[in-house]
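J.: Okay, here's the prediction I keep looking at, along with the sequence it came from:
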Amino acid sequence: MDSGSWHLEKRATFRSDSLVRDIDNVPETGCLSIVVLGASGDLAKKKTFPALFNLFRQGFLNPDEVHIFGYARTKISDEDLRSRIRGFLIDDKNASSERSETVTKFLQLVKYVSGSYDSEEGFQLLDKEISEHEILRNSAEGSSRRLFYLALPPSVYPSVCRMISHYCMNKSDLGGWTRIVVEKPFGKDLESAEQLSTQIGELFDEPQIYRIDHYLGKELVQNLLVLRFANRLFLPLWNRDHIDNVQIVFREDFGTEGRGGYFDEYGIIRDIIQNHLLQVLCLVAMEKPISLKPEHIRDEKVKVLQSVLPIKDEEVVLGQYEGYRDDPTVPHHSNTPTFATVILRIHNERWEGVPFILKAGKALNSRKAEIRVQFKDVPGDIFKCKKQGRNEFVIRLQPSEAMYMKLTVKQPGLEMSTVQSELDLSYGQRYQGVAIPEAYERLILDTIRGDQQHFVRRDELKAAWEIFTPLLHAIDDGGMKTLPYKPGSRGPAEADELLAKAGYVQTHGYIWIPPTL
């Protein structure tokens, strides 16, 4: 493959407080240095490096241009880091000689630098290593690309960003760039998030900051805009006249599993609902953007968040599974929710009166993430089939990615009897042999391309925290208590009661079964 085919095009509109720059058809040139900070941690080993490997394996990272640097406090050698990463890239299931050879080639691109996260010496050494790579690739000073992935706790973001800004930026603007990727959680409430945004914003322009929420990289989440705005079928139905309620659900069938101390700092609302599920809500509820430019899409998402009414106490159910406090890292008096059902109401013309039910929990009876759009009852039910359930459009995000529409149809036979069935698009069956990319692969590639569509903008982050901060403070202050529930259950019974009050009608006697290949 010639070097020109490796070059990616950057199509983005960059906005800052004082300057608007339209960058279109600008070829990405110069060598690419990807720096994984926190390289010895679990996130880097389990997600970041495997995503980079898959991009390399599929030809999106040119070995003639890219070099990958790991940076962490741990004092290990290049080979030590490569050895630690290898086990997450290859195992007994995929240990073909071809893959093993590809892994070896990828690992040769990986170099390690040791240093603390507030050390001038460490980041000066890192800059020296990056610069040597750039010189080796014959890059003109300032024309190279530098991507810093912060696989780190948010507490060290300010010091790390300060070190990068002072010691590791491109020295001039000759077509190159410096970008940083920061992981959630972005603060713990509105005040801390704004403080963090201000600290990072003083060092980098907004177009350089990529706040990653991996849910926005999931295949079915990426499909939402296409479904809504490229299909005539949904245009007249997607509003309060036809939709009764919307559920966005995240369920896990396991508990905190050794992460109790970390989880107890945040809880299920900060960990899942305020970011992942709220991002999905924006894509379900937003108006059609005027174009597919990242800023136009993010403008519409912000409008949705700004239209959300304050959460009512009576439309919240919190739970904590029995045994959660047995974890020695969890305080015995902890009120941290491991389950929450929250109803959000959007005050605009399209969605007035439609409850958006966000539900997430650990140690439940199943593992899945899905969007469930429930339509209103058919007026004049001549078939007397209302008890069987309503029409629902379900988007299964994970596992067994699928989209299906629940319909009432005639039961085959001589009698006129009805039954619930579905129109089913199951990805594993329809797209056999097509590998669905991991969310991190897509989002890292978007960062390299300069496409911020699937990343969280600062005003979007602020609007999200404004919705949930009052509720979170009430929980932290003990004003709202968690209800106990048994592991392996649906969660507190009060949550199902809340759904019924909101208008959700549960389907009985019907279970969607993913088709077997």
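T.: Looks like it arrived, so ask away. Numbers count the residues shown, from 1 in each chain.
J.: When you work out contacts or count neighbours from here on, use the C-alpha atoms and nothing else.
T.: Fine.
J.: Off-centre distance for the strand or helix carrying E265?
T.: Using DSSP states H and E, the element containing E265 is helix 260-268. The chain centre lies 18 Å from the centre of helix 260-268; the measure is CA atoms, centre = their mean, to the nearest Å.
J.: Now the element after it, going C-ward?
T.: Using DSSP H and E, the first helix or strand after helix 260-268 is helix 278-285.
J.: Just the residues contacting that following helix, thanks.
T.: 215-216, 221, 224-225, 248, 301-302, 304-305, 351, 356, 358, 464 (CA atoms under 8 Å, 6 or more residues apart in numbering).
J.: For the stretch 151-300 of the chain, which segments are assigned as helices?
T.: Counting by DSSP state H, counting those that start in this stretch, the stretch 151-300 of the chain has helices at residues 157-167, 190-201, 219-222, 224-229, 260-268, 278-285, 294-306.
J.: Redo the contacts of helix 278-285 as TSV? Include neighbour count.
T.: Shown next, in TSV, are the contacts of helix 278-285 (neighbours: other CA atoms under 10 Å):
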residue	neighbour count
Y215	21
L216	23
V221	21
L224	15
L225	19
I248	24
K301	26
V302	21
V304	22
L305	26
W351	21
F356	22
L358	25
A464	22
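J.: Which of those residues lies at the shortest distance from G201?
T.: Of all the contacts of helix 278-285, A464 has the smallest distance to G201: 18.1 Å, by CA to CA.
J.: Pull the contacting residues for the closest one.
T.: Contacts for A464 (CA under 8 Å, 6+ apart) come out as 274-275, 278, 305.
J.: longest helix of the protein?
T.: Among the segments of the chain that qualify as a helix by DSSP state H, the longest is helix 458-476.
J.: Can you give the contact residues for the helix or strand just after that helix?
T.: Sequence-wise, the next helix or strand downstream of helix 458-476 (DSSP H and E) is strand 483-485. Identification of contacts with strand 483-485 by CA under 8 Å, 6+ apart yields 317-322, 491-492.
J.: repeat that with 10 Å
T.: Strand 483-485 is contacted from outside by 317-324, 335, 337-340, 363-364, 491-495, using CA atoms under 10 Å, 6 or more residues apart in numbering.
J.: tell me which residues in that strand are buried?
T.: In terms of neighbour count (16 or more other CA atoms under 10 Å), strand 483-485 has its buried residues at 483-485.
J.: Likewise for stretch 428-447?
T.: Result for stretch 428-447 [16+ other CA under 10 Å]: buried residues 428, 438-447.
J.: Stretch 497-511 too?
T.: If you call a residue buried by 16+ other CA under 10 Å, then stretch 497-511 has these buried ones: 498-499, 502, 504-505, 507.
J.: now swap in stretch 194-202 and tell me
T.: So for stretch 194-202, counting by 16+ other CA under 10 Å, buried means 194, 196-197, 199-201.
J.: Use this one as the comparison:
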Amino acid sequence: MQPLPLRLAAGALLVGGFVLGVAPTPPADPGCRTAFGGGAVGSSVEVRTACSDAVSARQDVVAVLLTAGVAVLGLSVGRSRPSGARGPGPEGRVRPGPRAAGPGARRLRPGNTVPSVSDSAAQPAQQPAQQAGTSDRPTVFVVYGATGDLSRRLVSPAFFELARLGRLPQQWRLVGSGRGEKSHEEFREFLREALEEFGPQPSDGPWEEFSRNLLFAGGGFTADDPGQLLDVLGEARADLGEDTQVVHYLAIPPGAFLDTTKAFAAHGLVEGSRVVYEKPYGTSLETFEELDAEVQRVFDEEQVFRIDHFLAFEAQQDVIHARFANPWLAAVWNSEHVAQVQVDIAETLDVAQRASFYDATGAFLDMIVTHLFQMAATVAMEPPADLGPGALQAARDAALQDFRELDPAEVVLGQFDGYTAIDGVPDDSSTDTLAACRVWVDNDRWRGVPFLLRSGKKMAADEQRVTLVLKEPVDGPYAGQGVEPSTISFSLLEGGAFDVSVTVRRPGVAGGLAQGTATLPLDSFEGTGPDSARPALPYVHLIEHVLTGDRSLFTGVEGLRAAWTCIERFSQDRPTVLPYAAGTWGPAAVDELAAPGQWFLR
């Protein structure tokens, strides 16, 4: 069968049965995938449906209107400072209706159940309240666990990428801290080998200049014994000056966070510094409170950056910008129009490379209460006062505080067949390699809408998606006819993509309905140059945000407390772990969570 493309001029209006600027186009390549034409607002939108013959555009548009019920008012997608661009990104200043004042607001609720178009930017776009470019202050980065896997794969390559882009301070040093002994030159060679394995390649950037700024402090770092760190820091400060800022980056196991925090205080490394904690920040409400009490005792909150790197995926940031920059999208972002919200992180890999860690943690603690809760809160949050770092973090935290306590009956845990045969996994392990749950957000915008979260290993495909499943028509000729629901979906894989699925009339004498998908790739835009259009990896964003003091991509303490509180009941009454076949979407009970609907990925 050949697809029938419909081409709509950018900004074309579909409302009240009228379509402006619609013209049929000749048949194109087969398939239902397509791309929006160029820039923030493309010159055209092309929708291909799995159809067979030519048919009048008027009939198709009527079907779109009756089934999708969406007004298309143009599309614009924001970028939070692309990797090669200088200055702040194109985010607009959002001034919604009723809201709590200021970035410190604990609750942000809509003024009514059905938000109007005022939910999106009603005023001309302004730059958000954030620093442009990078800090000019001399900075010493201390990476604790510098020879570990996290540092080799993600943290060190991100530093080199920032150097390649010219986004590090003019004067800086990177000090690797570890228990072993290495000379500065040996550490430089260690990082060179890491870049050659994971990229960017040393030959792709200023390696010689970069490597001269690398130092190593062995002997470990504890409250009783700082090892070589104080001496190496003194060396770096002597080179850079007394005004040097220190950034502590804890790329170490979470169990070492508490003792390392105490060591900062013991050795006078707190004043004027910043500290970055990897996830998980605690493993339960009790351990969270214990760790945070010590962190708050030692540091001021403004000094603390708690990572959840999924918040820094560019496609995850696009969820925010697409929602608030496009009135038609903002208008459907509520319980009147949305039947379900789904957050899916699926992997085909097993856990062979990290079996001992994973068996002690499991999918729920590793993914659901951390990454997926934060992603769900990004969807659920109320429009912030602006897109500045304080406001975004506060809006996300407020959404997490609206999460209802998780009911163990609405959680499914699974373990793929063959898991216990992996080296390092006990034969009798009951660790979950898949977790899925139904979360409820008790506020006026989302009351009654299930948020379905799922993550697992050895699943049917590698996918990372945030999807809004829209409601079926409730009036008109298609009401109650079982029309397949329209969807708005963001793919987080690679550079990301924005997909909109709508129902149209099937061409031909027999007629009927067919569903097609329009896709906007988010990894490049025409006319912006090869560097500025190139997506940056999450850790590149995160490290630069630490430099500028921008906390928008980091988790807030109140949101983390709310997340751990939400799962307390579940933690005391975990359901039985169910088996599932490798290469599937999990146990049958997972599908029951989505009833009477179904998972977007299936």
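T.: Okay, I see it. Note that the structure is predicted; figures quoted are calculated from it, not measured.
J.: Now the TM-score, please.
T.: With the length set by TM-score structural alignment, normalised by the length of the first structure, the two chains reach a TM-score of 0.85; 476 aligned residues with a CA RMSD of 2.8 Å.
J.: now that we have the contacts of A464 of the first structure, which one has the most neighbours?
T.: Scoring the contacts of A464 of the first structure on neighbours with other CA atoms under 10 Å, the highest-scoring entry is L305 at 26 neighbours.
J.: quick one: what's aligned to that one in the second structure?
T.: Matched by TM-score structural alignment, L305 of the first structure corresponds to L400 in the second structure.
J.: Surely that match touches L372?
T.: No - the pair L400 of the second structure / L372 is not scored as a contact, 11.3 Å apart, by CA atoms under 10 Å.
J.: sorry, back to before: format the helices of the stretch 151-300 of the first structure as JSON lines; extra columns: distance to A474 of the first structure.
T.: As requested, the helices of the stretch 151-300 of the first structure are exported to JSON lines (distance: least, CA to CA, whole Å):
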{"stretch": "helix 157-167", "distance to A474 of the first structure": "27"}
{"stretch": "helix 190-201", "distance to A474 of the first structure": "14"}
{"stretch": "helix 219-222", "distance to A474 of the first structure": "31"}
{"stretch": "helix 224-229", "distance to A474 of the first structure": "33"}
{"stretch": "helix 260-268", "distance to A474 of the first structure": "13"}
{"stretch": "helix 278-285", "distance to A474 of the first structure": "20"}
{"stretch": "helix 294-306", "distance to A474 of the first structure": "21"}
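J.: so which of the ones you listed gets nearest R396 of the first structure?
T.: Of all the helices of the stretch 151-300 of the first structure, helix 219-222 sits nearest to R396 of the first structure, with 7.5 Å by CA to CA.
J.: Out of the helices of the stretch 151-300 of the first structure, which is closest to F148 of the first structure?
T.: F148 of the first structure sits nearest to helix 157-167 of all these, at 8.4 Å, using CA to CA.
J.: which helices and strands sit right next to that closest one?
T.: Under the contact definition 3 or more CA pairs under 10 Å, 6 or more residues apart in numbering; DSSP states H and E, helix 157-167 of the first structure sits against helix 120-136, strand 145-150, strand 177-183, helix 190-201.
J.: what about the second one, distance to the chain center?
T.: Translated: strand 145-150 of the first structure. Relative to its parent chain, strand 145-150 of the first structure has a centroid offset of 19 Å by CA atoms, centre = their mean.
J.: Kindly report the same for the last one.
T.: For helix 190-201 of the first structure, the gap between its own C-alpha mean and the chain's C-alpha mean amounts to 20 Å (CA atoms, centre = their mean).
J.: That one maps to which residues in the second structure?
T.: Helix 190-201 of the first structure lines up with residues 285-296 of the second structure when matched by TM-score structural alignment.
J.: what do you get for stretch 350-357 of the first structure?
T.: Aligning stretch 350-357 of the first structure against the second structure (TM-score structural alignment) gives residues 445-452.
J.: What is the equivalent residue in the first structure for V351 of the second structure?
T.: For V351 of the second structure, the residue aligned by TM-score structural alignment is T256.
J.: From what I see, that match and F339 are in contact.
T.: No - applying CA under 10 Å as the test, T256 of the first structure and F339 come out as separate, 11.9 Å apart.
J.: neighbour count winner among these two?
T.: Neighbour tally, T256 of the first structure and F339, criterion other CA under 10 Å: the higher count belongs to F339, 29 against 16.
J.: any idea how far that one is from Y210 of the first structure?
T.: According to CA to CA, to the nearest Å, F339 of the first structure stands 29 Å off from Y210 of the first structure.
J.: now K45 of the first structure
T.: Distance, K45 of the first structure to Y210 of the first structure, using CA to CA: 20 Å.
J.: Can you pick out the residue with more neighbours from the two?
T.: When neighbours are counted by other CA under 10 Å, K45 of the first structure and Y210 differ, and Y210 comes out ahead with 26 against 21.
J.: residues in contact with the equivalent of that one over in the second structure?
T.: Counting by TM-score structural alignment, Y210 of the first structure lines up with F305 in the second structure. Going by CA under 10 Å, 6+ apart, F305 of the second structure touches 249, 274-278, 542, 545-546, 549-557.
J.: Give me the three-state assignment for I85 of the first structure.
T.: When classified by DSSP: H, G, I helix; E, B strand; the rest coil, I85 of the first structure comes out as helix.
J.: Now it: closest residue in space, sequence neighbours ignored.
T.: Among residues not flanking I85 of the first structure along the chain, K45 sits closest, at 5.8 Å (CA to CA, 6 or more residues apart in numbering).
J.: What's the match for that neighbour in the second structure?
T.: That one, K45 of the first structure, aligns with R152 by TM-score structural alignment.
J.: still on that earlier bit, nearest to Y167 of the first structure, of the buried residues of stretch 194-202 of the first structure?
T.: I200 (15.2 Å).
J.: got the contact list for the closest one?
T.: Neighbouring residues of I200 of the first structure by CA under 10 Å, 6+ apart: 157-162, 165, 194, 206, 209.
J.: Now that we have those, can you turn them into CSV and tack on distance to L136 of the first structure?
T.: Output for the contacts of I200 of the first structure, formatted as CSV (distance: CA to CA, whole Å):
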residue, distance to L136 of the first structure
Y157, 30
P158, 31
S159, 30
V160, 26
C161, 26
R162, 27
S165, 23
E194, 41
E206, 31
I209, 28
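J.: Tell me which two in these are the farthest apart.
T.: Among these, S165 and E194 lie farthest apart (CA to CA), at 19.6 Å.
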